[in-house]
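# A structural model of the following input is requested.
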Amino acid sequence: MAIVLYAPALALSQTTGLNIWLSVVSIGVICTFYSSVGGMKAVIWTDVLQALVILVGLLASIIQGCLITLGGFKRVFSIAYEGGRIEFDSISPDPRTRHTIWSLLIGGSLNSLSTYGFNQTQVQRYMCVRSTRGAKQALFINAVGAAIVIILSSFIGVILYAYYAGCDPLTAKRVSDVDQIFPYFVMDVLGGKPGLPGVFLACIFSGSLSTISSGLNSLAAVIIEDVYKGLMRRKLSDERQGLISKIFSVVLGAVVMLLTYVVSYLGSVLNAALSLFGVLSGPIMGVFFLGFFFPQANRHGGLVGFLTSLALQLWIFLGAQITKNQMKNVRLNLTIDNCTEPVNITTILTSSPIKRDPLIDFYSVSYMWYTPIAVLSVLIVGLTVSYLTRPHKPNEIDPKLLIPIGDACCCCLPKRIRDFLRCGVDYENYFQEKHAYESDVEMKETHLYDTSKKHSFSSNTASRTLSVTDANTKHTSSSNVVSPTPSLTNRNTKRKYPSNVVSPTLSVAKNGDVAYDNSALNLADEESLKTRF
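As a prediction, the model looks like this:
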């Protein structure tokens, strides 16, 4: 979160000239205030509004920079291709190469899975939805929106290179950090358009505040549930829990603002953010994988594997920060030949050789591989320690707590291989029970839906009949309306429904009756299925 706070402070400092640390404090105070006062509801609604602002800011930058200033998409991509900025065939197996097809497919997939599968800020959002189906729908919608934002952001990077292809602002000393190039571009191109620089700032601030507010809220919730309640060992009232949550949010906000000073020495914001994400979230995901796929794993293996993986990741990350001056420069060639203003560049030459760290190749691993390395180290160490400290027997584990990787990912594999990947767990009875339960739920929903349609039809028929009767007898049941008698046998399949299905007793419909609403029962069935399987 400190990295996310530092990024908009850089943008605000570049566009307004405001001191960067004053920007950090002002942004941090605002975000901490509405996160602690408003709670999760305020976080979600502000995220919705901020997402719209982000899209508007990105589109404004693309339209002005690409279509109006540079002359269209064709020219932008032509300049980027000639400069070697567009590559689709980078298949180098070298893990030190920053971006390759393999690092993006493997590392990027695991990073996304860690974000949406095991991140507290995301899981907290899932729990705000009424059902599992609603959470899945929200996740699919988010995937589309996230893809759009990533594509637009990447295209803005192409526009920046095309605009400054002959005069790099960083080399020309017009900006002091690579993260200030986009704000510099906005003031250079959009500065003369009233309102557009403000739209850009709102875009940057929205992305930052959205992430920080979610993080503060989720961290406060975790501390209360897992730390405070565990130490106090007593149940808290809702009012007291809300007060403690606000206090923790304020304290965490202050800590985030202090950590921003450390972040300022980490170099590129994007690189630092993704690196730290892999360092911290990779071991957590590894522990989940260890428990999901390997029934022999125990708590000792999970704990030792997590700590070992975390130590390894911190070693790589800190080593990369200490020896980054000895590493090969990953930036492609840039030029200042087309700069219209004179540029003063000072080059320091030294005859003494730079001492090279013997582990420099180890530290040079691309940040995209941090998460895969973390997961793999947890699995190796965790399984080893588990086998040395009395592993669990497969028949001691409830199958619903495990994921058969062979059945989930490779269902077309031969049965012998799938049985081997099940690690001795008997999933057959579990699958049969689950299938039978889901069939029962589906039949209940179908039966209740058919009953609802019949009742609605009966109600409409009764209303039409009563409308033509005498006013004195309009409350009398119509003789030509037959009350439907629900049956526990499906007309098409002739299968008996479970005995626990409660059939509603229907009477002759009267004027003003409404259709039978079975949404609550459907929701109850779905929640029961979610907790059982």
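# contacts, neighbours, all on C-alpha from now
Fine.
# and stretch 366-386, how far out from the chain middle?
21 Å (Cα atoms, centre = their mean, to the nearest Å).
# to check against the first, give me the structure of this:
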Amino acid sequence: MEPTFDGWDFAVLITILAISAMIGIYYRYTGGKQKTMKEYHLADQSMTTFPVAVSLMASFMSSISLMGASNESYQFGTMFCVINLSYILSTPIAAYLFLPVFYRMRTMSVYEYLERRFGHSTRLAASMAYSVQMIVYMGIVLYAPALALEAVTGVSKVTAILVIGLICTFYSTIGGLKAVLITDVFQSLLMFAAIYSVIVVSAIKAGGLAPIWQVAEERSRLYFTDFSLDPTVRHTWWSLTIGGMVIYLSLYGVNQVQVQRLLSVRNLESAQAALWWTLPILSTLSFSTLFSGLAIFHYYRNCDPLLEGRIESRDQLMPLFAVDTMGQYPGLCGLFVSGIFSASLSTVSSAVSSLSTVTLEDYIKPLYKCFTKKPLHESKSTLPSKIMACIYGVVCIGMAFTASSMGGVLQASLTIFGVIGGPLLALFSLGLCTTRANQRGVLLGLLIGFIFSFIIGFGGPKQPPTPLDFKADGCTAAGNDNMTLVTAALTQLQNMTFNMTTAPTTTATTLIEYSWFYRLSYLWFSVIGFLITLIVGYVSSLLLETLKWADNKQIYLDYQQIDVDLFIPPLARRLRKHNVEEMTKF
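Predicted coordinates for the structure are as follows:
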């Protein structure tokens, strides 16, 4: 297949990337010119609700999410849309239980909470886990779309990685959080434009939206009713709702990227409103992306590109569709690619900004105070932050090139996001929701939680999911060579389907025997890590307290010595009431 990315498309792409860079330059030389920590890391706490709400959505809706969700409905149907229910259930928990605690503290690093609640060791353990998580994820966010776009547009993945990495590093470094937030708004519009360009073009070629929906129904893509209690079923109402809640809360409740954005608004009510506004924006993009997968399926309903041999992975379907259908509209394919690039830009810039903040607050400032015996002055803090932002941008680019040589490790690298998120959520939950948890107990729980999560996430052979049916009988015009590929691919797919649906046997020459433990749905990984960390952390804390081995600075049985602002509002109110009652006795 010859790439059809022409001059108009490149002009659109270059213009949009230049606008992102110009936003960073604008905020570098306006306002306070990013000279104070409050302006550089918290946008001077002057942001309004809407841009923060959009940025919250854009921060973790990367190009992987866009192409992955579209591929999900193309291959497996629409069951994944049920995850939006978890967003609805989780938003009030994040807005009214977790957020008020962080907002009262007004700290730049969310992990400072853990030091105040437990101790410095807990803070370091959590911030190091977060840093590893985001660095690995940044590399994947850059590499995956670059690989897909190279395959179908002719844009070199080296060029794509360098362009995205350098531009987002540039405006994140010089423009601070305010530039990141405003570019997120701009880039979110492009993300929606990319998705709707796919839907509109497909609807034009199909003669409307109704034929797309009809074909999806006829080919079993419309599916919303799997209530199975079997945890090995990939997507059910239970796995999507419960697993989705843990993932959502780990991202929007206690994650540095999101909490830093929520602290950039004027007051708590505005921050809570931003979280609520994120919900419809996120769900709209989720439903639209899933429908775009159905639209692409309608176009390739009789000739699947993977069976035809045109692509190596169905993750490349969306850019392939753009090249196949948008070439007749000048600049439209460029707009689509800009949307994919923008999804990566928004995610990487968010990670660069948050990692810079965590590094300054959790590592540089404590080390400076340790060696000089005095705190790092405000006027000297901005430059190290900018240097760290630049360094993390370069690290991100390096990780992307490293990912290109890892092959199968890519899937594992994406899994690490959920594997780390569940235990970290449990760690914060132990601090926010209990008075008896102590540092040694929660660190033991965190360690065991990570061990179990990594074993489940990366151990043992994983059973590949079984896709729905695909056809290749419409590929006859491709020629005899392509039909040979089609026949071979169909045979391979039939054998694969047979192997995955047949009960495992002990015959080593035919089938792989997948352990039940490793057949669990990936949505349960974060849930298991969360529960193990929570249970082990709490029980260990009680045992250590009983044995007088707890090392917290607080005395747990004397509620008057507990800082009640470190707990969720309902528990804080109960502790205040208890303190008042105790004082009236004297």
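# strands of structure 2, start to end?
With DSSP state E as the criterion, structure 2 has no strands.
# chain center to the longest helix anywhere in it, what's the gap?
Ranked by residue count under DSSP state H, the longest helix found in structure 2 is helix 157-206. Distance of helix 157-206 of structure 2 from the chain centroid (Cα atoms, centre = their mean) equals 16 Å.
# one more: stretch 381-391 of structure 2?
24 Å.
# check which residues of it are buried.
381, 382, 385, 386, 388, 389, 390 (16 or more other Cα atoms under 10 Å).
# and what of stretch 356-373 of structure 1?
Quick answer for stretch 356-373 of structure 1 (16+ other Cα under 10 Å): 360, 363, 364, 365, 366, 367, 368, 369, 370, 371, 372, 373.
# stretch 116-130 of structure 2 now?
116, 117, 118, 119, 120, 122, 123, 124, 125, 126, 127, 130.
# quick one: it aligns where in structure 1?
With TM-score structural alignment applied, stretch 116-130 of structure 2 matches no range in structure 1.
# list the contacts of stretch 58-72 of structure 1.
73, 76, 152-153, 155-156, 159, 162-163, 186, 189-190, 196, 200, 203 (Cα atoms under 8 Å, 6 or more residues apart in numbering).
# ignore what I typed, I meant stretch 29-44 of structure 1.
209-210, 212-214, 216-217, 245-247, 249-250, 253.
# again, 6 Å this time
With Cα atoms under 6 Å, 6 or more residues apart in numbering as the contact definition, stretch 29-44 of structure 1 has outside contacts at 213, 246, 249, 253.
# for the stretch 451-586 of structure 2, what spans make up the helices?
Under the criterion DSSP state H, counting those that start in this stretch, helices of the stretch 451-586 of structure 2 are mapped to 480-501, 523-546, 569-584.
# quick one: which of the ones you listed is nearest residue 254 of structure 2?
Residue 254 of structure 2 sits nearest to helix 523-546 of all the helices of the stretch 451-586 of structure 2, at 13.2 Å, using Cα to Cα.
# centroid residue for structure 2?
By Cα atoms, centre = their mean, the mean C-alpha position of structure 2 lies nearest to residue 60, the distance being 3.9 Å.
# any idea what that one aligns with in structure 1?
Checking with TM-score structural alignment, residue 60 of structure 2 has no match.
# for residue 60 of structure 2, give me its contacts.
Residue 60 of structure 2 touches residue 347, counting by Cα under 6 Å, 6+ apart.
# same check, this time on residue 425 of structure 1
Residues near residue 425 of structure 1 by Cα under 6 Å, 6+ apart: residue 394.
# where's it relative to residue 99 of structure 1, distance?
Counting by Cα to Cα, to the nearest Å, the gap from residue 425 of structure 1 to residue 99 of structure 1 is 39 Å.
# which one in structure 2 is aligned with residue 224 of structure 1?
Per TM-score structural alignment, residue 224 of structure 1 is aligned with residue 360.
# measure that match to residue 134 of structure 2 for me?
16 Å.
# same question for residue 197 of structure 2.
On the measure of Cα to Cα, residue 197 of structure 2 and residue 134 of structure 2 end up 30 Å apart.
# translate residue 301 of structure 2 into the numbering of structure 1.
Match for residue 301 of structure 2 (TM-score structural alignment): residue 165.
# where's the residue mapped onto residue 105 of structure 1 from structure 2 relative to residue 60 of structure 2, distance?
Using TM-score structural alignment, the partner of residue 105 of structure 1 in structure 2 is residue 241. Noted for residue 241 of structure 2: a distance of 18 Å to residue 60 of structure 2, by Cα to Cα.
# residue 448 of structure 2 now?
Distance from residue 448 of structure 2 to residue 60 of structure 2, counting by Cα to Cα: 27 Å.
# before we move on, what about residue 385 of structure 2?
For residue 385 of structure 2, the distance to residue 60 of structure 2 - Cα to Cα - is 22 Å.
# ok, now residue 74 of structure 2?
Residue 74 of structure 2 is 22 Å from residue 60 of structure 2, by Cα to Cα.
# swap in residue 399 of structure 2?
18 Å.
# quick one: contacts for residue 307 of structure 2?
486, 489.
# how close does it sit to residue 217 of structure 2?
22 Å.
# and for residue 441 of structure 2?
Distance, residue 441 of structure 2 to residue 217 of structure 2, using Cα to Cα: 52 Å.
# whereabouts in structure 2 does stretch 380-388 of structure 1 align?
Against structure 2, stretch 380-388 of structure 1 falls on residues 535-543 (TM-score structural alignment).
# re earlier: identify those among the contacts of stretch 29-44 of structure 1 that sit within helices.
Using DSSP H, these in helices are 213, 246, 249, 253.
# now for these: which two are most distant?
Maximum distance among those (Cα to Cα): 12.2 Å, for 213 and 246.
# could the buried residues of stretch 381-391 of structure 2 go into a markdown table alongside distance to residue 173 of structure 2?
Shown next, in a markdown table, are the buried residues of stretch 381-391 of structure 2 (distance: Cα to Cα, whole Å):
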| residue | distance to residue 173 of structure 2 |
| --- | --- |
| 381 | 14 |
| 382 | 10 |
| 385 | 8 |
| 386 | 5 |
| 388 | 8 |
| 389 | 5 |
| 390 | 6 |
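# what is the most widely separated pair among these?
381 and 390 (14.7 Å).
# okay, now residue 278 of structure 1: neighbour count?
30 (other Cα atoms under 10 Å).
# where's residue 442 of structure 1 relative to residue 531 of structure 1, distance?
16 Å.
# more neighbours, those two?
Taking neighbours as other Cα under 10 Å, residue 442 of structure 1 and residue 531 compare with residue 442 leading, 15 against 7.
# list the contacts of the more buried one.
Residue 442 of structure 1 touches nothing, counting by Cα under 6 Å, 6+ apart.
# how close does residue 264 of structure 2 sit to residue 49 of structure 2?
Counting by Cα to Cα - residue 264 of structure 2 and residue 49 of structure 2 are separated by 9 Å.
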